[in-house]
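A.B. asks: Structure here, sequence nowhere to be found:
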């Protein structure tokens, strides 16, 4: 019996804590503070008046017309109308990029200097005036240590510009030993 009394004692103490002891005081205090407190809300400013823009496409240029844009770009191009000749027949060496070509030597035939270009395992003779490379390259000069190539490429704006490249003589491994 005593044992039951000890078990019920904590239960009775827990239930006593749930009583309405000081809750009424807190509720009265909250009502007082709520009655005395006045909220301060700043008024919103008036919204700005929207004035729509009336676009008259008949009187002005349509900014989204691609034909008008291309016409204006063509007028403003500083390239002077430089373009590659796409109607001429391509030469054999125009099928390879310049970085796949290696200058391996020179030779002179009939007082004309020829450059020797190696592509894969084949060696080709080239002279000024011939075309080489995939960017409309024209060989402008051949010297003992380099072949100069003038390429016509498009820049970021789409204009055709000239770019000078040089294929320099590659020292063979047999000569360095």
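C.D. replies: Structure received. Only a predicted model underlies this, so the values are computations on that prediction, with no experimental measurement involved.

A.B. asks: Please count neighbours and contacts with C-alpha atoms only from this point.
C.D. replies: Fine.

A.B. asks: secondary structure element for the most centrally placed residue in the chain?
C.D. replies: Taking Cα atoms, centre = their mean as the criterion, residue 156 is the residue nearest the geometric centre of the chain, at 11.8 Å. Following DSSP states H and E, one finds residue 156 outside all helices and strands.

A.B. asks: sec struct for the residue lying closest to residue 97 once chain neighbours are set aside, please.
C.D. replies: Among residues not flanking residue 97 along the chain, residue 133 sits closest, at 4.7 Å (Cα to Cα, 6 or more residues apart in numbering). Using DSSP: H, G, I helix; E, B strand; the rest coil, the structure places residue 133 in coil.

A.B. asks: hold the first one in mind and look at this next one:
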């Protein structure tokens, strides 16, 4: 074993000779060769400075000043308004397009519906329970359909009542208005 080690070590030392003449020749050849020509940088034309002329106008990040016009409050007391003080129910955290009916059952002469939300949670509901983002309220449960009303804002401070339904055959994202 020592003999093999000694032979391989001596071969390694023999490979490290001081003869670097081929390396010296390569360096000399590279130094004497002419470098490739470098193209000059292109001349750039100066761009004229932009003159901002709107410094006297209102900033787009500020509210317009009241110009003497009376601002009317958008909420009107003479039209339908949802009860904003009532505690929200769990199914009101989801849009009706994110709800899927899984089944129906009757308990103590009361119809119930099993509804799955888009996050996979299962909920049960009956007539009078709320669902959806727009103050929806279940009005009727029949066979494979849940009928409900929603209160949708009309943009003028009032809320319009709209009838809609969910059926067992429609999946999430297929809300169907009546």
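C.D. replies: Happy to help now that I have it. Note that the structure is a prediction, hence the values are computed from the model and not measured.

A.B. asks: quick one: TM-score?
C.D. replies: Remark: TM-score between the superposed chains equals 0.52 [TM-score structural alignment, normalised by the length of the first structure]; 104 aligned residues with a Cα RMSD of 2.5 Å.

A.B. asks: Would you enumerate the residues in contact with the residue nearest to the centre of the first structure?
C.D. replies: For residue 156 of the first structure, no residue meets the contact criterion (Cα atoms under 8 Å, 6 or more residues apart in numbering).

A.B. asks: And it, how far from residue 82 of the first structure?
C.D. replies: From residue 156 of the first structure across to residue 82 of the first structure, the span is 15 Å (Cα to Cα, to the nearest Å).

A.B. asks: swap in residue 97 of the first structure?
C.D. replies: Counting by Cα to Cα - residue 97 of the first structure and residue 82 of the first structure are separated by 22 Å.

A.B. asks: what's the answer for residue 158 of the first structure, then?
C.D. replies: 11 Å.

A.B. asks: who's more crowded, those two?
C.D. replies: The residue with more neighbours, out of residue 158 of the first structure and residue 82, is residue 82; 14 against 10, by other Cα atoms under 10 Å.

A.B. asks: elements contacting the longest helix seen in the first structure?
C.D. replies: Ranked by residue count under DSSP state H, the longest helix found in the first structure is helix 2-17. Packing contacts for helix 2-17 of the first structure, counted by 3 or more Cα pairs under 8 Å, 6 or more residues apart in numbering; DSSP states H and E, involve no helix or strand.

A.B. asks: Tell me the first helix or strand C-terminal of it.
C.D. replies: Next along from helix 2-17 of the first structure, by DSSP H and E: helix 23-36.

A.B. asks: In the second structure, what range does that following helix match?
C.D. replies: Following TM-score structural alignment, helix 23-36 of the first structure has no partner segment in the second structure.

A.B. asks: Which residue in the first structure occupies the aligned position of residue 139 of the second structure?
C.D. replies: Checking with TM-score structural alignment, residue 139 of the second structure has residue 140 as its match.

A.B. asks: my guess is that match is in a strand, correct?
C.D. replies: Yes - Residue 140 of the first structure: assigned to a strand according to three-state DSSP.

A.B. asks: residue contacts, the closest residue to it other than its chain neighbours?
C.D. replies: Ranked by Cα to Cα, 6+ apart and with sequence neighbours excluded, the top spatial neighbour of residue 140 of the first structure is residue 128, at 5.0 Å. With contacts defined as Cα under 8 Å, 6+ apart, the neighbours of residue 128 of the first structure are 138-142.

A.B. asks: Could you dump those into a markdown table and include neighbour count and distance to residue 24 of the first structure?
C.D. replies: Converted to a markdown table, the contacts of residue 128 of the first structure look like this (neighbours: other Cα atoms under 10 Å; distance: Cα to Cα, whole Å):
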| residue | neighbour count | distance to residue 24 of the first structure |
| --- | --- | --- |
| 138 | 21 | 100 |
| 139 | 22 | 102 |
| 140 | 16 | 103 |
| 141 | 19 | 105 |
| 142 | 22 | 106 |
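
A.B. asks: Out of the residues you listed, name the two that are farthest from one another.
C.D. replies: Maximum pairwise distance in these, criterion Cα to Cα, is 11.5 Å, between 138 and 142.

A.B. asks: ok now the helix or strand that contains residue 74 of the first structure, how far from the chain's centre?
C.D. replies: Per DSSP H and E: residue 74 of the first structure is located in helix 66-76. On the basis of Cα atoms, centre = their mean, to the nearest Å, helix 66-76 of the first structure is displaced by 24 Å from the centre of the chain it belongs to.

A.B. asks: what does stretch 112-126 of the first structure give?
C.D. replies: Distance, centroid of stretch 112-126 of the first structure to centroid of chain: 38 Å (Cα atoms, centre = their mean).
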